[in-house]
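Colleague: this one's structure only:
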């Protein structure tokens, strides 16, 4: 897909994660969709690529711990802003007996909302088009706000002009948007620049009301998106790439503990495989394999 040792920048939000245990106690860690993907991508690529995370944090001890953890994972910190007096967002995961999760969020004042609007953001925005791959999600679009989205679009246009690959994970969360119309408008503003769309079928149906997978692929064909991956949980993922279709079965597991980051880990492994020369089918197999491991462990990030 790109250079022999690609530079990838993932844009988004990392939050304080509280995992509720069966006895009511809370286990604290960190997570967020693009951050989860960044960690798993860095692990998958190793020294065959470099991964930077683009976000804004506070100057508190939780933000310090986040950065320390990312450095251990090999994620570059040069694109992380530290805003005095601000804090990262927080969320709590509650899971049912089947491993399905419910999220409770505290994020309205999170530092990431100013990620692209501070004076310190100017050199970051200027540097982003120099990467080989830019990766962001529907949650990224929501949390950076309208002004941040305008800055992002300008960046995507320049990045594509320079030959960068743009990767988008749809991750639609209705609670983050004032209306479904606002979300649709934001998605439409960036999708023309996307070359690899990593979609979850439930999110596509919730956002656009697509009747089935064929309707999803038809919509992205009209946009001209060259590579579309449709994640469908425990079912086979479907791929359309350069006019060819693929149907790749998921990995079965006996017991699902927590589905948090299942889609993020799939996306990371898929992208890593494609960057290393794997075919779409091989990339999907890698995605399913990693996701099958992630859902058997509590929390977003499994031990290395």
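Modeller: Structure's in. What do you need? Worth saying up front: this structure is predicted, and the values here are computed from it rather than measured.
Colleague: drop to CA atoms for contacts and neighbour counts, all remaining ones
Modeller: Fine.
Colleague: pretty sure residue 157 is touching residue 194, no?
Modeller: No - if you go by CA atoms under 8 Å, residue 157 and residue 194 don't touch, sitting 10.2 Å apart.
Colleague: Show me where the protein has its helices.
Modeller: 33-45, 61-72, 121-127, 138-143, 145-161, 180-190, 201-208, 213-223, 262-275, 280-294 (DSSP state H).
Colleague: who does the fifth one touch, helix- and strand-wise?
Modeller: Right, the one you point to is helix 145-161. Secondary-structure packing of helix 145-161 (3 or more CA pairs under 8 Å, 6 or more residues apart in numbering; DSSP states H and E): helix 121-127, strand 165-169, helix 180-190.
Colleague: now with 6 Å?
Modeller: The contact analysis (3 or more CA pairs under 6 Å, 6 or more residues apart in numbering; DSSP states H and E) places helix 145-161 against no helix or strand.
Colleague: re earlier: who's more crowded, residue 157 and residue 194?
Modeller: Taking neighbours as other CA atoms under 10 Å, residue 157 and residue 194 compare with residue 194 leading, 22 against 16.
Colleague: burial count for the residue lying closest to that one once chain neighbours are set aside?
Modeller: Leaving aside its sequence neighbours, residue 194 sits nearest to residue 166 (CA to CA, 6 or more residues apart in numbering; 5.0 Å). Counted by other CA under 10 Å, the residues lying close to residue 166 total 22.
Colleague: Residue 224 too?
Modeller: 15.
Colleague: Next: residue 66.
Modeller: 18.
Colleague: can you tell me how far it sits from residue 77?
Modeller: Relative to residue 77, residue 66 is positioned 10 Å away (CA to CA, to the nearest Å).
Colleague: try residue 252
Modeller: Counting by CA to CA, the gap from residue 252 to residue 77 is 36 Å.
Colleague: Residue 215: neighbouring residues, count only.
Modeller: Quick note: residue 215 (other CA under 10 Å) scores 15 neighbours.
Colleague: swap in residue 257?
Modeller: The burial count for residue 257: 19, using other CA under 10 Å.
Colleague: same check, this time on residue 281
Modeller: Other residues near residue 281 come to 20 when the count uses other CA under 10 Å.
Colleague: just residue 35 next, same as before
Modeller: Other residues close to residue 35 by other CA under 10 Å number 28.
Colleague: Repeat that for residue 40.
Modeller: Residue 40: 25 neighbours (other CA under 10 Å).
Colleague: one more structure, for comparison:
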């Protein structure tokens, strides 16, 4: 059935993750300390996070007719994701990502090639109008063409669907996009890029959030890593602390875990601050495992974690 509570427009890419002490400089070769290949892409990570957290979830994207595309289909099938609007693109390969993971800190640096998803169009989004209009939450990012993201946000908003824009990677965009957003969810680096405001201080983060609201977003939700998250909008300004974890293994995908979890909680009718806490739990659990999609927790793990935290 062409129904879902959460619809995600975005990319799938095959994650090629290399672990080393540091990135090499130009002309240098380093021996790695580990390698893993698995499913990734911000949109795909977010839809898997949402599905494992208990929501009926659907993906809108394009993949190639290749081995990575087959990886995508198997991944979504395993988590029960609706793929009725995943298109097979015969002119481009499925996307891929180079991921460097520090063996010392777990921090990461990433290069993305969107591949077939770069061909997503506004027409592709309109073809999924029935799916989008029946959802509770619509989520998108900037790894696929911005025109497709705008059309998805506009279409969802016109049907009363809550819209979440995760503006990653941060790109120059027309301010008009924000008028279609119930929540804009950049991390602190992306918020600084989008607004030109230094977000390294609490005051700066608030100013950047206020600027995003001035540009038209109903709410700005800036994730601040280990410092938590900042929500600014109609309900005022609130800082929500992050959960502490014993050991960070890999931060790749933590933002996607947060966005997927936040979307699920909003779809369940939870208030925004409670939804942030729910999303933060997903992020905290995800960083304790390697990988992106494979690190997304189940609903049982999330509920147990939140009970333990009180």
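Modeller: Arrived safely. Everything numeric in this text was worked out from a predicted model, so none of it was measured.
Colleague: one step back: turn the helices of structure 1 into CSV, including distance to residue 52 of structure 1.
Modeller: Rendered in CSV, the data for these read as follows (distance: least, CA to CA, whole Å):
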stretch, distance to residue 52 of structure 1
helix 33-45, 8
helix 61-72, 9
helix 121-127, 11
helix 138-143, 15
helix 145-161, 16
helix 180-190, 21
helix 201-208, 26
helix 213-223, 28
helix 262-275, 14
helix 280-294, 21
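Colleague: Looking at these, spot the one closest to residue 110 of structure 1.
Modeller: Between residue 110 of structure 1 and the helices of structure 1, the tightest spacing by CA to CA is seen for helix 138-143, at 8.7 Å.
Colleague: what's next to the closest one, contact-wise?
Modeller: Helix 138-143 of structure 1 is contacted by residues 12, 113, 170, 171, 172 when judged by CA atoms under 6 Å, 6 or more residues apart in numbering.
Colleague: cool, and stretch 224-236 of structure 1?
Modeller: 195-201, 237-242, 248-250.
Colleague: related to what we said a few turns ago, contacting residues for the residue nearest to residue 194 of structure 1?
Modeller: Neighbouring residues of residue 166 of structure 1 by CA under 6 Å, 6+ apart: 133, 134, 194, 195.
Colleague: And the last one, what's its match in structure 2?
Modeller: For residue 195 of structure 1, the aligned position in structure 2 is residue 182, judged by TM-score structural alignment.
Colleague: Distance-wise, check its match relative to residue 85 of structure 2.
Modeller: Taking CA to CA, one finds residue 182 of structure 2 at 24 Å from residue 85 of structure 2.
Colleague: wait, isn't residue 41 of structure 2 in contact with residue 13?
Modeller: Yes - in this structure, residue 41 of structure 2 is within contact of residue 13 by CA atoms under 6 Å, at 4.7 Å.
Colleague: which of those two has more neighbours?
Modeller: residue 13 (30 against 25).
Colleague: Tell me who's in contact with residue 113 of structure 2.
Modeller: 95, 96.
Colleague: Quick check: chain neighbours aside, which residue is closest to residue 86 of structure 1?
Modeller: That would be residue 58: by CA to CA, 6+ apart, it lies 4.3 Å from residue 86 of structure 1.
Colleague: residue in structure 2 matching that neighbour?
Modeller: Match for residue 58 of structure 1 (TM-score structural alignment): residue 64.
Colleague: residue boundaries of the strands in the stretch 1-150 of structure 2?
Modeller: Assigned by DSSP state E, counting those that start in this stretch, the stretch 1-150 of structure 2 shows strands spanning 6-9, 13-20, 34-40, 57-64, 82-89, 94-102, 108-115, 137-140.
Colleague: most tightly surrounded among those strands?
Modeller: Neighbour counts (mean count of other CA atoms under 10 Å) averaged over each of the strands of the stretch 1-150 of structure 2 peak at strand 6-9, with a mean of 30.
Colleague: Tell me which residues are up against it.
Modeller: Taking CA under 6 Å, 6+ apart as the rule, strand 6-9 of structure 2 contacts 57, 58, 59, 60, 135, 137, 138, 139, 140.
Colleague: how near is the first one to residue 177 of structure 2?
Modeller: If I follow you right, that is residue 57 of structure 2. 24 Å.
Colleague: residue closest to the middle of structure 2?
Modeller: Per CA atoms, centre = their mean, the C-alpha nearest to the average position across structure 2 is that of residue 256, at 3.3 Å.
Colleague: That one matches what in structure 1?
Modeller: Looks like residue 256 of structure 2 aligns to residue 264 there (TM-score structural alignment).
Colleague: try residue 40 of structure 2
Modeller: By TM-score structural alignment, residue 40 of structure 2 lines up with residue 31.
Colleague: Residue 106 of structure 2: what's it in contact with?
Modeller: Here residue 106 of structure 2 is in contact with 249, 250 (criterion: CA under 6 Å, 6+ apart).
Colleague: circling back to that earlier point, residues in contact with the residue nearest to residue 86 of structure 1?
Modeller: For residue 58 of structure 1, the contacting residues are 82, 83, 84, 86, 87, by CA under 6 Å, 6+ apart.
Colleague: Tell me how far the aligned residue in structure 2 for residue 293 of structure 1 lies from residue 259 of structure 2.
Modeller: With TM-score structural alignment as the criterion, residue 293 of structure 1 lines up with residue 285 in structure 2. Distance of residue 285 of structure 2 to residue 259 of structure 2, computed by CA to CA: 14 Å.
Colleague: Which one of those two is surrounded by more residues?
Modeller: residue 259 (34 against 21).
Colleague: residues contacting the more buried one?
Modeller: So residue 259 of structure 2 contacts nothing (CA under 6 Å, 6+ apart).
Colleague: Find me whatever residue is spatially closest to residue 261 of structure 1, sequence neighbours aside.
Modeller: Nearest to residue 261 of structure 1 is residue 300, by CA to CA, 6+ apart, at 5.0 Å.
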